[in-house]
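Enquirer: sequence first, predicted model second:
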Amino acid sequence: MILMVKFIHAADLHLDSPFIGLKNLPDYIWSAIYLSTFSALTKIVDRAIQNNVDFVCLVGDIYDNDERSVKAQAYLRNEMERLNKFNIPVYLLHGNHDYIENTGLHLDMPENVILFDETVETKWLKTKENEQIALTGFSYDKRWVLERKITNYPERNPRATYHIGMLHGFSEGLESEHGHYAPFTMAELRSKKYDYWALGHIHKRQHLAENPPIVYPGNTQGRSSKESGDKGFELVTITESGVTTEFCSTAVIQWKTIELSVKEMKNLDTVYKALKTAIEEQQNESYSLFLSIRLTDNEHLLDGVIKKIKQGELVEALQQIPKTDTFVWVHKIELQTVAENHIPAIQKLFPNEWTKILHEIEMENLFNETTNTLFDFPGIDDVVETREEQYRKKIVLDAKEMVRNQLGFERSDDLED
């Protein structure tokens, strides 16, 4: 007989979480936002029932904060009850956002929901085919868990058909803007000899290793422009011959940034029509989209057009859209900075120094050292952008543009006249 177990690995649901950076939205879009994190949970449960999985792993930050709204708790309870009717157990631990506190304000979950407490512990499951599954994990009991909880995880239990580690924490050496909570190394995970590591905390989907699989599934619904792309969970199958994973989408709203060249364009009407065409190309029936558009090759735009873009008039015009089941909402239009052409005097006076400082400030270590104090503030990662390479480069471009503005230079094509 083939030994096989199938389960769902999801994390960072952030039920009832607000979206960041949006304002002045139509009511139907606000409604879609409000329901999006809940809809993602429903999709997880639907897929678990459809695939008749042996169990579900929810690896931390089920709620967006420790106060956890009654609506969010009731919604989770109802969805867990759906799974209970199909005898599907759920192994759930709490993370840094929904750490265990004020238990007198918590709704009890159905009997199929098995909660981990603040000490590392191993739960056991006997599947329908009599496989013995060991699941090891812990829940946060405070906002910041900085100790190396991984040291308390036992090695693979010899009685287990398969042993799964559940850990809401930070992989050391990983470039991420998220807090460095419950840190661990890849070597530490591998030393436990588990069959699969179900991770949570990092919102970007990542397969850190394949043997054994060490997986961040990402969050189930992006909530700001820094959480772009498709979001979902992993459908995992373990057999004697190995582990297979399938990514399953849950996000009803996605965030995306595109670039649009406006080369040789000058007038407002030409730019407006090009934007409308680009937006129509993004429309689809599977999900809605919050779209940011970056206009490149914009050197020939009339000053009046640039002014209307910077003042937000063009965004407001493109936000006049009909109510549809899925929508494309443009929330930002920005101009590619062309600071290299804007500050010729500095480049001519100090060419070597200018090149050197631009290279240095884009480097990860220096950038992080400069911004560490800011990012240490609780909850700051939900407000500001990431510190990844693309964002570092964007900040440098913006800084060069600010220098140009402070020094009062005009556009380079004007200076050449």
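Expert: Perfect, thanks for sending it. Residues are numbered from 1 along each chain as shown.
Enquirer: contacts and neighbour counts: CA atoms only from here.
Expert: Noted.
Enquirer: mind checking how far Val328 is from Gly232?
Expert: 20 Å (Cα to Cα, to the nearest Å).
Enquirer: who's more crowded, these two?
Expert: The neighbour comparison of Val328 against Gly232 (other Cα atoms under 10 Å) goes to Gly232, with 26 against 23.
Enquirer: please compare the first structure with the one that follows:
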Amino acid sequence: MVGVKLLHLADVHLDTPFQVRTKDMRMFLRQAIRQAFQKAVDLAISKNVHAVLIAGDLFDNQTLSFSTEKFMVEQMKRLYEAQIPVFYAPGNHDPAGVMYRRSLIEWSDNVKVFNTKQPETCPVYDREGRLVAWVTGAGHEGPREKDNIIKDFPRAGDADIPHIGLAHVWVTGARGEGEHDRYAPCTLEDIIDKCYTYWALGHIHTRVHLAEKPLVIYPGNLVGRHHGEEGLKGAYLVEIDEPGRVKAEFYPVAPVRWATFKVNNLSQARTLAELQEHIYKAVVNQLENEKQSGGMHDVIARVLLEGPCLLYSQLRLQEIGCTHEENIQVLEEYLYNALGFRYVEVVPDGLTRPVVPASYRGQPHVLGVALDILQEAKTDPQVLLKLKPDILAGCPAMDTGDVIAYLHELLEGLDYEVTARLMEEMV
């Protein structure tokens, strides 16, 4: 057989409405999706693929602009000039019904849109006119497709020709399924039963290999849209040498990625300079551990500050003549300049007051009494057992010695937790 090379992408979401704080960032992200798609087209042309597979949600139908429509038509014409066909199976955000604007776009002749949920099979030819693959696809006819569209896909026929499945579906049990609507639901067994060589799926925005034989892939969305869609984003270059022998390589094409960094152990930072240095080092260490490609200028960063901090009041509470928002902005500007991120948001919600439980023991108030009881429980097993509830979560049937040992584990750090919580309630 003749080998076949394909580019698989999904969930581009052109013109998606971004929910970020600044208009400039929204415009940047809108343009970033176009750049990513153009880079995917560049990849398809440079790799001389036999076809491009788009597994739905190419754009958000309700927000589709004229400029995006023009951009998309231009990119499809580039593929047409390179003699690369495009197979496109609409999803729930870009359904194929005549009432939706997407259905009115005038595509170039190389674009095949699967406009109904009834599957259709199309041939893929190489430049010499030889048949190299079959593509069977089906699209959503409305924004809330409830039927299992995979069940009507035909079983693969000629074993010498690779058969490709293309659809925007919700596969039961797929990683990330709970974060997406249950449209066009199916099972992995439904997919495997068709005996196809490769399945190009869309809908789940997480990159997932659902099965290896046949290879069933969600490529994830082309560009992350918020901090729930972090990491590198892109498309898959799929090469099939013979039926059952498939290679799929991920290519990151998104010009930006979202990343969250958690920073704790701030209890020793007494000044702004010390705080900045600690956050900087913590973020850099996490970046090195991730070992992700791309420069830091491509990162939209969220920095979560957590745990006890001596500067709690300056970062969490309103101060006379100054607000904590202004102090947070100082940190964001520092990290933006020091690390070269595209955008930085510092979130101090996880910070707590710095507390020293020992300084409150023996005092004539509720906190002092609570800490005294905890201290006594650490040294007196009888007191510890009196504090034990009748039903102890996570503790199977044990003898008394085992129960006491388990309770001592639960006491670890509890004095600090009690102090911190009661201090919060007294503010």
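Expert: Now that the structure is in, tell me what you want to look at. Keep in mind that this is a model prediction, so the values were computed, not measured.
Enquirer: how alike are these chains, TM-score-wise?
Expert: The TM-score (TM-score structural alignment, normalised by the length of the first structure) is 0.76; 363 aligned residues with a Cα RMSD of 3.7 Å.
Enquirer: ranges for the helices of the stretch 101-250 of the second structure?
Expert: With DSSP state H, counting those that start in this stretch, the ranges of helices along the stretch 101-250 of the second structure come out as 188-192.
Enquirer: let me see the ranges of the strands in it.
Expert: For the stretch 101-250 of the second structure, strands defined by DSSP state E, counting those that start in this stretch occupy the ranges 111-113, 120-125, 131-137, 163-168, 170-171, 185-186, 198-202, 208-212, 215-218, 234-242, 245-252.
Enquirer: buried residues, the top helix by length along the second structure. List them.
Expert: When the second structure is parsed with DSSP state H, its longest helix is helix 23-46. For helix 23-46 of the second structure, the neighbour count (16 or more other Cα atoms under 10 Å) marks 25-26, 29-30, 32-45 as buried.
Enquirer: contacts for that helix?
Expert: 6-7, 12-16, 18-20, 52, 75, 78-79, 82, 84, 222-223, 225, 234-235, 253-256 (Cα atoms under 8 Å, 6 or more residues apart in numbering).
Enquirer: what range does the helix or strand just after it cover in the first structure?
Expert: Once the chain leaves helix 23-46 of the second structure, the next helix or strand it forms, by DSSP states H and E, is strand 51-54. Using TM-score structural alignment, strand 51-54 of the second structure lines up with residues 55-58 of the first structure.
Enquirer: buried residues in the matching stretch, which are they?
Expert: Within stretch 55-58 of the first structure, the residues that qualify as buried by neighbour count (16+ other Cα under 10 Å) are Phe55, Val56, Cys57, Leu58.
Enquirer: helices and strands around the helix or strand containing Lys332 of the first structure, which ones?
Expert: Taking DSSP H and E as the criterion, Lys332 of the first structure maps to strand 328-335. Helices and strands touching strand 328-335 of the first structure, by 3 or more Cα pairs under 8 Å, 6 or more residues apart in numbering; DSSP states H and E, are strand 288-296, helix 303-310, helix 313-318.
Enquirer: and if we set it to 10 Å?
Expert: strand 253-261, helix 268-282, strand 288-296, helix 303-310, helix 313-318 (3 or more Cα pairs under 10 Å, 6 or more residues apart in numbering; DSSP states H and E).
Enquirer: can you redo the ones you listed as CSV with mean neighbour count?
Expert: Compiled in CSV, those are given as follows (neighbours: other Cα atoms under 10 Å):
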stretch, mean neighbour count
strand 253-261, 19
helix 268-282, 14
strand 288-296, 20
helix 303-310, 15
helix 313-318, 16
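Enquirer: quick one: which of these is nearest Ile100 of the first structure?
Expert: Nearest to Ile100 of the first structure among those is strand 253-261; the distance by Cα to Cα comes to 29.3 Å.
Enquirer: corresponding residues in the second structure for the closest one?
Expert: Following TM-score structural alignment, the partner segment of strand 253-261 of the first structure in the second structure covers residues 256-264.
Enquirer: just give me how far the matching stretch sits from the chain centre.
Expert: Using Cα atoms, centre = their mean, to the nearest Å, the distance from the centre of stretch 256-264 of the second structure to the centre of the chain it belongs to is 12 Å.
Enquirer: can you check stretch 230-241 of the second structure too?
Expert: In terms of Cα atoms, centre = their mean, the centre of stretch 230-241 of the second structure is set 15 Å apart from its chain centre.
Enquirer: list the buried residues in it.
Expert: By neighbour count on 16+ other Cα under 10 Å, the buried set for stretch 230-241 of the second structure is Glu230, Gly231, Leu232, Lys233, Gly234, Ala235, Tyr236, Leu237, Val238, Glu239, Ile240.
Enquirer: and the fourth one? What does it align with in the first structure?
Expert: So the one you mean is Lys233 of the second structure. Residue correspondence to the first structure (TM-score structural alignment): Lys233 of the second structure is matched to Lys231.
Enquirer: residue contacts, the closest residue to that match other than its chain neighbours?
Expert: Taking Cα to Cα, 6 or more residues apart in numbering, and ignoring the residues beside it in sequence, Lys231 of the first structure has Thr220 as its nearest neighbour in space, at 4.9 Å. Residues touching Thr220 of the first structure, when contacts are defined by Cα atoms under 10 Å, 6 or more residues apart in numbering, comprise 10-15, 36-41, 43-44, 203-205, 230-233, 248-252.
Enquirer: what does Thr220 of the first structure correspond to in the second structure?
Expert: For Thr220 of the first structure, the aligned position in the second structure is Leu222, judged by TM-score structural alignment.
Enquirer: and Ile150 of the second structure? What does it align with in the first structure?
Expert: Ile150 of the second structure maps onto Ile150 in the first structure when the alignment is built from TM-score structural alignment.
Enquirer: for the residue nearest to that match when sequence neighbours are not counted, give its distance to Gln206 of the first structure.
Expert: In space, and not counting its chain neighbours, Ile150 of the first structure is closest to Phe184: 6.3 Å by Cα to Cα, 6+ apart. With distances defined as Cα to Cα, the gap from Phe184 of the first structure to Gln206 of the first structure amounts to 16 Å.
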